[in-house]
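Peer 1: A predicted structure for the sequence below; I have some questions about it.
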Amino acid sequence: MPPPPRRIPAARPVGSVTRGTTNPNRLRRMDRWIAATHGAALRRCADPVAVDLGYGAAPWTAVELLTRLRAVRPDTEVVGIEIDPSRVAAAEPYARQGLTFAHGGFEVPLPAGRRPVLIRAANVLRQYDEDQVGAVWDRLRSRLAPGGLLVEGTCDEIGRRHVWVALGPDGPRTVTFAARLATLSRPSDLAERLPKALIHRNVPGEPVHSFLADFDRAWAAAAPFAPLGARQRWIRAVRSLADSGWPVTDNPTRWRQGEVTVRWAALAPGRRG
């Protein structure tokens, strides 16, 4: 009798287990930005699948991402991916048409032939060393569909302050700073939420430090607008940044949301803004 076929073990997921901290609506600012800026690509793509990578101990962020992206394209599918199998099992009761959960990591395990038009990786790389970030970015970008987007960043526990990098298959493109403006005493308060690629670069001589220092100065100069509300003061400060030469890529429609987006090249480590 021939021996039974040898079982080939499944490949080990790439990455490490995160703390798993999550809360409902934690990623609303990032989701809102994705829907506004990447919505056109989502509408025209052939296979509207998005990945919520490292969603954490509870699946709230994946559930919310599906709802927000389906407002842009109703047949969007979301796959929540977690490296901790117990978290995948805990999420299964929330699965439904268009929302599934899978065990995996930075290899982004999807069925053969499928590539995501979006990978969102929030609060995933904070525990990694800075010199590991580039390789993770490259691996995730390689999984994107043509025209796809990787959004990687960090926020506080309830999503009031958030900074993220947007990357296409070609590499990093922009950095977005977003906040509930009533919580800020000055824009550099967002420094504590810089993504791993930038957080250790907030020192004199680095572009991100220069940007935040200029933003604080613009915020101080816009103090006469404070009686009109933090939103008007923010808009005035961002306009001043753009006028002074920082490559702001968005417009007052986004600024009113408590956001500002700047070209990555101006903030990239080791380069001058």
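Peer 2: Thanks, I have it. Residues are numbered from 1 along each chain as shown.

Peer 1: alpha carbons only for contacts and neighbour counts from here, please
Peer 2: Noted.

Peer 1: How are the helices of this protein distributed by residue range?
Peer 2: 28-44, 60-70, 85-91, 130-141, 196-199, 207-221, 230-243, 252-255, 264-267 (DSSP state H).

Peer 1: Name the surrounding residues that touch the last one.
Peer 2: This means helix 264-267. Contact partners of helix 264-267, identified using C-alpha atoms under 8 Å, 6 or more residues apart in numbering, comprise 165, 172-175, 206-208, 211, 246-247, 271-273.

Peer 1: A further structure is provided below for comparison with the first:
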Amino acid sequence: MTRGTTNPNRLRRMDRWIAAAHAAELRRSPDPVAVDLGYGAAPWTAVELLGRLRRVRPDARVVGVEIDPARVAAAQPYARDGLTFVHGGFEVPLPGGHRPLLIRAANVLRQYDESEVHAVWARLRTRLAPGGLLVEGTCDEIGRRHVWVALGPEGPRTVTFATRLGSLERPSDLAERLPKALIHRNVPGEPVHAFLTAFDRAWAAAAPLSALGARQRWIRAVRDLREAGWPVLDGPARWRQGEITLAWDAVAPAAGR
């Protein structure tokens, strides 16, 4: 069971990215079901996820899954058309045997050992519908800093770093929010450490743009990273949101490459 800390709007950065990156699959799916896995002591994140997905797919449905029966009972007053809450864990027990198009697991795996992460990822991926997406990551208490991994049925695809730019001193500040698969790998010799080091250097080089605001400085730093050969997969529209998405292979732990 997670600590359960859940603040409204905590997962807004992740949700907005999901709604943009997974929009095509949401629109064409015959069964647009999403799971908020381990939603915590209050159901705010599931309620918010439904609202954000329905801007893309008006008939999207969300199922909140919690391992603590008391939390499931407490969430029932918030259930409504398109939003239900069930007791369960990594088996993702959806009513009617549905397989979800999306599983979002935020701040769930931080309490597990790194050695357990890939087994959990594999188990959750088997629950996905064709074209489905698993998004697993970590954020701070109010959602200013967030890092998540996106996985398809075949395995990890991308990693996204997202932040409220006004709160950022340097990009490596995001290291404290790396997901469990990466947080112990931020050491010399590991790809994620090399990336954050390069990002800090690009950020420092873009310092003259600070006069135009942190957003312009971030955009320049990300562009410089891409020009230096880092596999940046998104573009300025996402960079302006304080995001950067890379191919997973660029930061995957050295032992697992």
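Peer 2: Alright, I've got the coordinates. None of these values were measured; they are calculated from a predicted model.

Peer 1: re the thing from before, can I have the buried ones of the contacts of helix 264-267 of structure 1 as a ChimeraX selection?
Peer 2: Remark: buried members of the contacts of helix 264-267 of structure 1, expressed as a ChimeraX selection using 16 or more other C-alpha atoms under 10 Å:
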select :165,172,173,174,175,206,207,208,211,246,247,273
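
Peer 1: Export the contacts of helix 264-267 of structure 1 as a markdown table, with columns for distance to P111 of structure 1.
Peer 2: Output for the contacts of helix 264-267 of structure 1, formatted as a markdown table (distance: C-alpha to C-alpha, whole Å):
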| residue | distance to P111 of structure 1 |
| --- | --- |
| V165 | 27 |
| P172 | 26 |
| R173 | 28 |
| T174 | 30 |
| V175 | 31 |
| E206 | 42 |
| P207 | 41 |
| V208 | 39 |
| F211 | 42 |
| W246 | 42 |
| P247 | 39 |
| R271 | 39 |
| R272 | 42 |
| G273 | 42 |
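
Peer 1: for the helices of structure 1, which one ends up most surrounded?
Peer 2: Of all the helices of structure 1, helix 60-70 carries the top mean neighbour count, a mean of 22, counting by mean count of other C-alpha atoms under 10 Å.

Peer 1: Would you mind giving the residues in structure 2 matched to it?
Peer 2: Under TM-score structural alignment, the match for helix 60-70 of structure 1 in structure 2 covers residues 44-54.

Peer 1: Quick check: that stretch compared with structure 1, mean distance?
Peer 2: Superposed on structure 1, stretch 44-54 of structure 2 shows a mean distance of 0.2 Å to its aligned residues (mean C-alpha distance after the TM-score superposition for structure 1).

Peer 1: Not counting that stretch itself, show me its contacts.
Peer 2: So stretch 44-54 of structure 2 is in contact with 6-11, 15-16, 19, 36, 39, 60-64, 78, 82-83, going by C-alpha under 8 Å, 6+ apart.

Peer 1: repeat for stretch 99-114 of structure 1
Peer 2: 13-16, 47, 53-54, 62-63, 66, 77-85, 88, 91-92, 95, 136, 139-140, 143.

Peer 1: still on that earlier bit, can you lay out the helices of structure 1 as CSV showing distance to D189 of structure 1?
Peer 2: Below are the helices of structure 1 laid out as CSV (distance: least, C-alpha to C-alpha, whole Å):
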stretch, distance to D189 of structure 1
helix 28-44, 17
helix 60-70, 24
helix 85-91, 32
helix 130-141, 21
helix 196-199, 12
helix 207-221, 9
helix 230-243, 13
helix 252-255, 17
helix 264-267, 17
